[in-house]
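**Q** Everything below, folded, please.
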Amino acid sequence: MPLVLYLLGLAVFAQGTSEFMLSGLVSDIAADLDVSVPAAGSLTSAFAVGMIVGAPLMAVLSLRWSRRRALLAFLVTFLLVHVVGALTTSYGVLLATRVVGALANAGFLAVALATATSLVAPDAKGRATSVLLGGTTLACVAGVPGGALLGQAWSWRAAFWAVALVSLPAVVAVARSVPSGAPASAHTSARAEARALRSPRLVVTLLLGALVNGATFCAFTYLEPLATHVTGIGDAWVPALLALFGLGSFAGVTLAGRLADRRPMPLLVAGSVALLGGWTAFALTAGHTAATVAWAFVQGALSFAVGSTLIARALYAATAAPTLGGSFATAAFNIGAALGPWAGGQAIAAGLGYRSPLWVSAAMVALAVAVGALAAGGAAARRSEGRAPGRAEVTPAPARTSAPPRP
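**A** Model (predicted):
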């Protein structure tokens, strides 16, 4: 893999840290800015909504720029809004920085996916995708726990400064290492790319990606109360458990990078079934410490192996729309990141307990398996119908000849 992909992964690490780190900083932000805890929690929702809306919107705006210019514009904007967020004493300003930062993040990731897949062989999109998403998993391993520790040691503002500082070398790396190239609109247009996104295969792949990722973040978001209230793990061990989930995620992305290009369907089928069984087993055994520790790693690995493979398949299905294809994959990923925690929260609010998000995750994966099976069956039926007339035309019945004249 080209070195530039790992440099792009560094930027994705900083952005992933920013997206998820508020889960450990909500109480401090609420106390410092004199707002309620739900209001502080809405900062995470604002970021997710910005990612969903911003991915296609920013991708369209960037079509007239070279990829290096687009990546730099998005990354510098992302850096600056974190400086503003670290300095502000206004909740409204902080909320605005989260939305703008999400827009920049979404645009960067969409262009980065297009850039990464353009720098590798046509059959290596899965490996390139795994390198970028490795930055997100490393954010779960180190960035999110690190942000929580900075918040405990100094304040939540220190975590914002850390994200800005980590973004700085990524800016330099992109400026020096990413080829400039021609604007994307020199080769295509937003309308042409949008037409290419009507593929049923792409739509199904994006839907599956949203469901699988929704299941992932439904469970991940409520892993802390599950561990402390159901399993009985002490608060001091929660960061280690979150990091273990992140290590599993990194292992899953690495595995997907090796298999997603060569054997995607066996990985998706076996991984999805195992993922469904894992969430179910996790819900049933969450009262045992050893089970919770083991399932945190295993489900992190399975979730990101299947999720990153689905993103790679979306990029394969959108070869005629490289920029908007990446943006829709980004949007689908974040629809899941917003939908899953909301659904898990609704289950808890209904009085179903802290195990209920695991059952919600299992239900979302079960729905994904059902949708995938129906789509595969429909595609097989269409192929069968398409082949039937062809065989009749290729092997016509032999012509009947007249009998030889009698002597």
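**Q** switch to C-alpha atoms for all contacts and neighbour counts from now on
**A** OK.
**Q** pretty sure Phe74 is in contact with Gly107, am I right?
**A** Yes. With contact defined as C-alpha atoms under 8 Å, Phe74 and Gly107 form a contacting pair (6.4 Å).
**Q** Of those two, give the one with the bigger neighbour count.
**A** Gly107 (30 against 24; other C-alpha atoms under 10 Å).
**Q** where does that one sit relative to Ser199, distance-wise?
**A** Distance of Gly107 to Ser199, given as C-alpha to C-alpha, to the nearest Å: 23 Å.
**Q** Next, the second sequence, to be compared with the first:
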Amino acid sequence: MPFAIYLLGLAVFAQGTSEFMLSGLIPDIARDMHVSIPAAGSLTTAFAAGMIVGAPLLAILSLRWPRRRALLVFLTAFLLVHVLGALTTSFGVLLATRVVGAVANAGFLAVGLATATGMAGPDAKGRATSVLLGGTTLACIVGVPAGALLGQQWGWRAAFWAVAVVSVPALLAILRSVPATAPDPARTSARRELRALRSPRLLVTLLLGALVNGATFCTFTYLAPLVTHVTGFGPGWVPAVLALFGLGSFVGVTAGGRLADVRPRQLLVTGGALLLVGWVAFAVTAGNPVATTVLVFVQGTLSFAVGSTLIAQALYAAPGAPTLAGGFATAALNVGAALGPSFGGIAIGAGLGYRAPLWVSALLVALALATVGVARGVRHRTPHHPEEAPAAAPAAP
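**A** This next block holds a predicted model:
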């Protein structure tokens, strides 16, 4: 892999820390801003909503920009809104900074995926995607627990300042390492890329990504109150639990990167089935500290192995639209990231307890597996169109 791809992962690390760190800060933000825990959980939903809007929109707007310029603009905006978020005393302003930061993050990730997979070559999209998303998993292992520790020691605002600080070296690394190539007019037409997004295989892959990521975020957003109120861990254990989930996510992305280019169907079907079993087992045994510890790691592994493979499959399904495919894949994942915490918050608000998001996660994965079954049945009844499945990787859904 070209070294510049790893440097893009540094920026994704800062962004992933911002996206995931709220799971360890929700109770403190709720107290400081005088809102309920489900209301504070809406910050995660707001971030996901910004990603949904920003990914396809900024992917289109940036098509005629040099990719390095686009990456620098998006990352600078991301940095500045975190400074504002750290300073504000208004929950409404904080909510707005999450939306704007997410829009910038979405644009960066869409362009970053196209840049990384372009550098890696046509038959290594899965590996390039796993390297880039490795920044997110490292955020779960290091950034998110560190943010939780900062929050406990100096308040949740310290975590926002830390994200802004980490973004500075990422900016310098992109400036020095990503080639300043001009866009190719023959390959940067929004109309051309939109035409390439008509593949039914791509649409199914995007739907699966939304459902699987919804399951992940549904539980992860409320992981801190789950392990303290249901499992019985003290608040000091929350960073360790988050780090364990992050370690599992790193293992999952690494495994997904190795298999996504050669055996995507086997990984998605087997991993999806195990993911469903894991969410059900977690819901049943959440009061047991040993079972919770094991399943936090296992579910982190399975969630990110399946999720990263779905992103790679979206890129394979639309080889003629690398930027917009990355943008729509990002948007789809964040549709799930928006709906998952919302459904989890509704379940908690209805008095079903902090164990309820686990059952919602299980339901979302069950819907994903049902979608795979329906899609395969329809595919067998429909004449095959070879152009919908590029030779570089087998069609997974």
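**Q** Quick check: buried residues in stretch 240-248 of the first structure?
**A** 241-248 (16 or more other C-alpha atoms under 10 Å).
**Q** now, which of these lie within helices?
**A** Here DSSP state H is the test, and these give 241-248 as lying in helices.
**Q** contacting residues around the residue nearest the centre of the second structure?
**A** The centre of the second structure sits closest to Leu333, judged by C-alpha atoms, centre = their mean, with a distance of 6.3 Å. By C-alpha atoms under 8 Å, 6 or more residues apart in numbering, Leu333 of the second structure lies in contact with 206, 209-214.
**Q** So for whatever helix or strand it lives in, what gets flagged as buried?
**A** Using DSSP states H and E, Leu333 of the second structure maps to helix 322-347. Going by neighbour count (16+ other C-alpha under 10 Å), the buried part of helix 322-347 of the second structure is 322-345, 347.
**Q** just stretch 213-231 of the second structure next, same as before
**A** For stretch 213-231 of the second structure, by 16+ other C-alpha under 10 Å, it's 213-231.
**Q** Next: stretch 372-379 of the first structure.
**A** 372, 375.
**Q** Give me the mean distance between that stretch and the second structure.
**A** By mean C-alpha distance after the TM-score superposition for the first structure, the fitted stretch 372-379 of the first structure averages 1.4 Å away from its aligned residues in the second structure.
**Q** which residues sit against that stretch?
**A** 204, 208.
**Q** go on, stretch 76-91 of the second structure?
**A** 33, 93-94, 97-98, 100-102, 104-105, 157-158, 160-161, 163-164, 167-168, 171.
**Q** 7 Å instead?
**A** 33, 94, 97, 101, 104-105, 157, 160-161, 164, 167 (C-alpha atoms under 7 Å, 6 or more residues apart in numbering).
**Q** Turn those into JSON lines, columns for neighbour count and secondary structure.
**A** Output for the contacts of stretch 76-91 of the second structure, formatted as JSON lines (neighbours: other C-alpha atoms under 10 Å; DSSP: H, G, I helix; E, B strand; the rest coil):
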{"residue": "Met33", "neighbour count": "14", "secondary structure": "helix"}
{"residue": "Leu94", "neighbour count": "19", "secondary structure": "helix"}
{"residue": "Thr97", "neighbour count": "25", "secondary structure": "helix"}
{"residue": "Gly101", "neighbour count": "29", "secondary structure": "helix"}
{"residue": "Ala104", "neighbour count": "27", "secondary structure": "helix"}
{"residue": "Asn105", "neighbour count": "31", "secondary structure": "helix"}
{"residue": "Arg157", "neighbour count": "20", "secondary structure": "helix"}
{"residue": "Phe160", "neighbour count": "25", "secondary structure": "helix"}
{"residue": "Trp161", "neighbour count": "19", "secondary structure": "helix"}
{"residue": "Ala164", "neighbour count": "23", "secondary structure": "helix"}
{"residue": "Ser167", "neighbour count": "23", "secondary structure": "helix"}
